[in-house]
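> Quick one: sequence and predicted model below, then my questions.
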Amino acid sequence: MRLVTYKRPGNIGERIGALDAEGAVRDLAAVDPAVSWDNMPALIAGGAAMLERAQAAALKAPVVPNAILMAPIPRPPKNVFCVGKNYHEHAKEFAGSGFDGGAKDVVPPFPVVFTKPHTAIIAQGEPILGDLDPTAGLDYEGELAVVIGQGGRGIAHADAMKHVFGYTIVNDVTARHLQKRHSQWILGKGLDSFCPMGPAILTADEVPDPGALMVTTWVNGEQRQHAPVSDLIFDIPTLIVAISAAITLEPGDVIATGTPAGVGIGFNPPRFLAKGDVVRIEITGIGVLENTVA
């Protein structure tokens, strides 16, 4: 099942729907008012029983005409957790790019975790505000993101996947010169509009093996990234263990798992994004996240 957050033209409020195979939004609340939550984390917190009701409602739900997709979770409980240098080939290209800030290890010994604020989150189709980067070093990073279902702290590796509600797509947009200048990455990666997310959350029951999912990114129709999630250095359970060791994860928290090789700084010279460029990211089963640089 693919769950979405949407709004109707002229309406302010958010609604939760299902995205069908043709890409139409289905109004779950029209069938079952119990799933008429106005935010995705609330539905996720309802657990397996609420998901079953949503799945049943989706079978009969009417199409919402002119629905406007929002990010699946426009405001997670906390900042979006992101993981850097988590594909072997990307770790190598980053180390050789000159933007790694003098890090000693090509492959990090532990997960490199940073965050993006909710003000960075935008939806499928919304513009990336490239002018907010005054250094003209705008880059893209297509990533699989994990959506937490059951929360917890000190989650064991063997139990970690039980805490996954589903998966979505994130573009970890980065101002590379700012990332290098400040060493800590939030000021290079947390700018407004620098976290496109969507179009939907593919629920975990539809993904028996997340390692088999393929992450593919195009810029202006040219394929730049293409790799299976199985190439992660630190897999999804390891990331959940590391983050939850002393930070309580909550329903609706988002973990972007890292990007494959093929980002702009991996080229010589770097191929940064410019106004009008279109970044398209596709992950098996989830759909397509596409945004234009404004």
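Cool, got the structure.
> only C-alpha atoms for contact and neighbour calcs from this point on.
Fine.
> how about the helices in the stretch 1-150 of the chain?
40-45, 47-58, 88-95 (DSSP state H, counting those that start in this stretch).
> tell me which residues of the first one are tucked away?
Taking 16 or more other CA atoms under 10 Å as the basis for neighbour counts, the residues of helix 40-45 that come out buried are Met40, Pro41, Leu43, Ile44, Ala45.
> How about the contacts made by Gly47?
Gly149, Gln150 (CA atoms under 8 Å, 6 or more residues apart in numbering).
> Identify the residue nearest the most centrally placed residue in the chain in space, chain neighbours excluded?
Nearest residue to the geometric centre of the chain (CA atoms, centre = their mean): Val170, 2.7 Å. Of all residues not flanking Val170 in the chain, Met197 sits nearest, at 4.6 Å (CA to CA, 6 or more residues apart in numbering).
> Presented hereafter is structure B, for comparison with structure A:
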Amino acid sequence: MRLVTFRGEGGTRAGRVDGESVTPLDAPDVGTLLAAGPDWRERAAAAAGRPVPLAELDLAPVVPHPSKIICVGLNYTPHIAETGLDTPEYPTLFAKFARSLVGPSDPIMLPEASAAMDWEAELAVVVGRTVRGADRGEARAAIAGYTVANDVSARDFQRRTTQWLQGKTFDSTTPLGPALVTGDEVADAADLEVTCAVDGEVMQRGRTSTMLFPPEEIVAYVSGIVTLDPGDVLLTGTPAGIGDSRVPPVRLRPGHLVTTEIEGLGVLRNRCSK
């Protein structure tokens, strides 16, 4: 199953993707659908409204208002190597806030304050049920599905202190979507290709199978710290190829088109703007 959140008159609406069309659901967005109860999948499957063409829809972030966005840094060995940092024993966690999110074709708003904006293609996990203190099996069962994200980062702000948050959550900088895809469609995202291109030039290419901490381990670990709620989003780290590690460093500029793609999950195409 594939679910989207799309914009229309008066707000947003969740929808079920059926090929090239979308069937509207009785929920204002995918996060609200998940939070309404554990039977969200059955309710989504049973919807029989009038379909609308997918190509005509203005897609919002697939989960527009998650209560938590928790991110993992340093989760692909080649990326750890390019940063020169040590391999972590535990997941390296930081957070974003919902105002950082944009839709799959919305502009990335480069902040005036930063001169070092960078791309990071990432697999995102969406939580489908309340989970606390889970083992890996319980964590896997709590995952509603997967989607595509780009953890666009202000490297200059990120390095001001040892804490990364200030470089990671500028408003309107984090594309998320286009759809929530349930695990049965993508073998639980165990081995998917992840790419990021800037103006058509591929900058990153990796596979989710090379993660140091796979999605279910991340969910289990985080749930031992804080209760995860339906609609919460976890970003799982980026493969090698960031602009900051190139010589000289490459920065995002107004007009750049950032194309983020994960095999089986979809594509984000976001133009950088001021």
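Nice, thanks for sending it over. Keep in mind the model is a prediction, meaning the values are calculated, not measured.
> got the contact list for whatever residue of the second structure lines up with the residue nearest to the centre of the first structure?
With TM-score structural alignment as the criterion, Val170 of the first structure lines up with Ala149 in the second structure. Counting by CA under 8 Å, 6+ apart, Ala149 of the second structure touches Ala121, Glu122, Leu123, Ala124, Thr174, Pro175, Leu176, Gly177, Leu235, Thr260, Leu268.
> Now flag whichever of those is closest to Val198 of the second structure.
Using CA to CA, Thr260 comes nearest to Val198 of the second structure of those, at 8.9 Å.
> wait, doesn't the closest one sit right on Thr147?
No: Thr260 of the second structure lies out of contact with Thr147 (CA atoms under 8 Å); the separation is 11.0 Å.
> what's around the closest residue to Gly142 of the first structure other than its chain neighbours, how many residues?
Closest residue in space to Gly142 of the first structure, ignoring its immediate chain neighbours: Asn171 at 4.8 Å, by CA to CA, 6+ apart. If you count neighbours by other CA atoms under 10 Å, Asn171 of the first structure ends up with 29.
> And Thr210 of the second structure, by the same measure?
For Thr210 of the second structure, using other CA under 10 Å, the count is 16.
> Mind telling me what it corresponds to in the first structure?
So, by TM-score structural alignment, Thr210 of the second structure is matched to Asp231.
> Just the element for the residue nearest to Val170 of the first structure, please.
According to DSSP states H and E, Met197 of the first structure maps onto strand 195-203.
> Which neighbouring elements make contact with the very next helix or strand once past that strand?
Using DSSP H and E, the helix or strand that follows strand 195-203 of the first structure towards the C-terminus is strand 214-219. Contacts defined by 3 or more CA pairs under 8 Å, 6 or more residues apart in numbering; DSSP states H and E place strand 214-219 of the first structure against strand 142-148, strand 222-228, strand 278-283.
> Thr203 of the first structure: which of the ones you listed is closest?
Short answer: strand 142-148, nearest of those by CA to CA, at 8.9 Å.
> residue range for the closest one in the second structure?
With TM-score structural alignment as the criterion, strand 142-148 of the first structure aligns to 121-127.
> can you check stretch 183-202 of the first structure too?
Using TM-score structural alignment, stretch 183-202 of the first structure pairs with 162-181 in the second structure.
> can you pull the buried residues of stretch 89-97 of the second structure?
Buried, per 16+ other CA under 10 Å, within stretch 89-97 of the second structure: Pro91, Leu93, Phe94, Ala95, Lys96, Phe97.
> Next, the distance between the ends of that stretch.
26 Å (CA to CA, to the nearest Å).
> Next: stretch 158-170 of the first structure.
One end of stretch 158-170 of the first structure sits 26 Å from the other (CA to CA).
> all strands of the stretch 101-250 of the second structure, in order?
101-102, 108-109, 117-118, 121-127, 143-150, 153-154, 174-181, 193-198, 201-207, 233-235 (DSSP state E, counting those that start in this stretch).
> And for Pro237 of the first structure, nearest residue in space, chain neighbours not counted?
Ala160 (5.1 Å).
> again with Ala145 of the first structure
Ala256 is the one closest to Ala145 of the first structure (CA to CA, 6+ apart), at 4.0 Å.
> Next one: that neighbour from Val4 of the first structure, what distance?
18 Å.
> out of these two, which sits in the busier spot?
Ala256 (27 against 24).
> quick one, what contacts the more buried one?
Here Ala256 of the first structure is in contact with Val80, Phe81, Cys82, Val83, Glu143, Leu144, Ala145, Val146, Val170 (CA under 8 Å, 6+ apart).
> and with 7 Å instead?
By CA atoms under 7 Å, 6 or more residues apart in numbering, the contact list for Ala256 of the first structure reads Phe81, Cys82, Val83, Glu143, Leu144, Ala145, Val146, Val170.
> how about the third one, what's its partner in the second structure?
With TM-score structural alignment as the criterion, Val83 of the first structure lines up with Val72 in the second structure.
> State the number of residues packed around that match.
19.
> Surely it touches Tyr90?
No: Val72 of the second structure lies out of contact with Tyr90 (CA atoms under 7 Å); the separation is 9.9 Å.
> how about Gly128 of the second structure, what does it touch?
By CA under 7 Å, 6+ apart, the neighbours of Gly128 of the second structure are Leu34, Ala142, Ile143, Ala144, Pro230, Gly231.
> ok, and the most crowded of those residues?
Neighbour max across those (other CA under 10 Å) = Gly231, 29 neighbours.
> how near is the closest residue to that residue other than its chain neighbours to Gly200 of the second structure?
Nearest residue to Gly231 of the second structure in three dimensions, chain neighbours excluded: Gly31, at 4.4 Å (CA to CA, 6+ apart). Distance of Gly31 of the second structure to Gly200 of the second structure, computed by CA to CA: 32 Å.
> Output the buried residues of helix 40-45 of the first structure as CSV; include the columns distance to Ala29 of the first structure.
Output for the buried residues of helix 40-45 of the first structure, formatted as CSV (distance: CA to CA, whole Å):
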residue, distance to Ala29 of the first structure
Met40, 13
Pro41, 16
Leu43, 12
Ile44, 15
Ala45, 17
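> between those residues, which is nearest Ala245 of the first structure?
For the buried residues of helix 40-45 of the first structure, the nearest to Ala245 of the first structure is Ala45 (20.7 Å; CA to CA).
> ok, now how distant is the aligned partner of Ile108 of the second structure in the first structure from Val63 of the first structure?
In the first structure, Ile108 of the second structure lines up with Ile128, judged by TM-score structural alignment. Noted for Ile128 of the first structure: a distance of 29 Å to Val63 of the first structure, by CA to CA.
> who's more crowded, these two?
Ile128 (28 against 18).
> Name all residues that make contact with that one.
Ser193, Phe194, Asn291, Thr292, Val293, Ala294.
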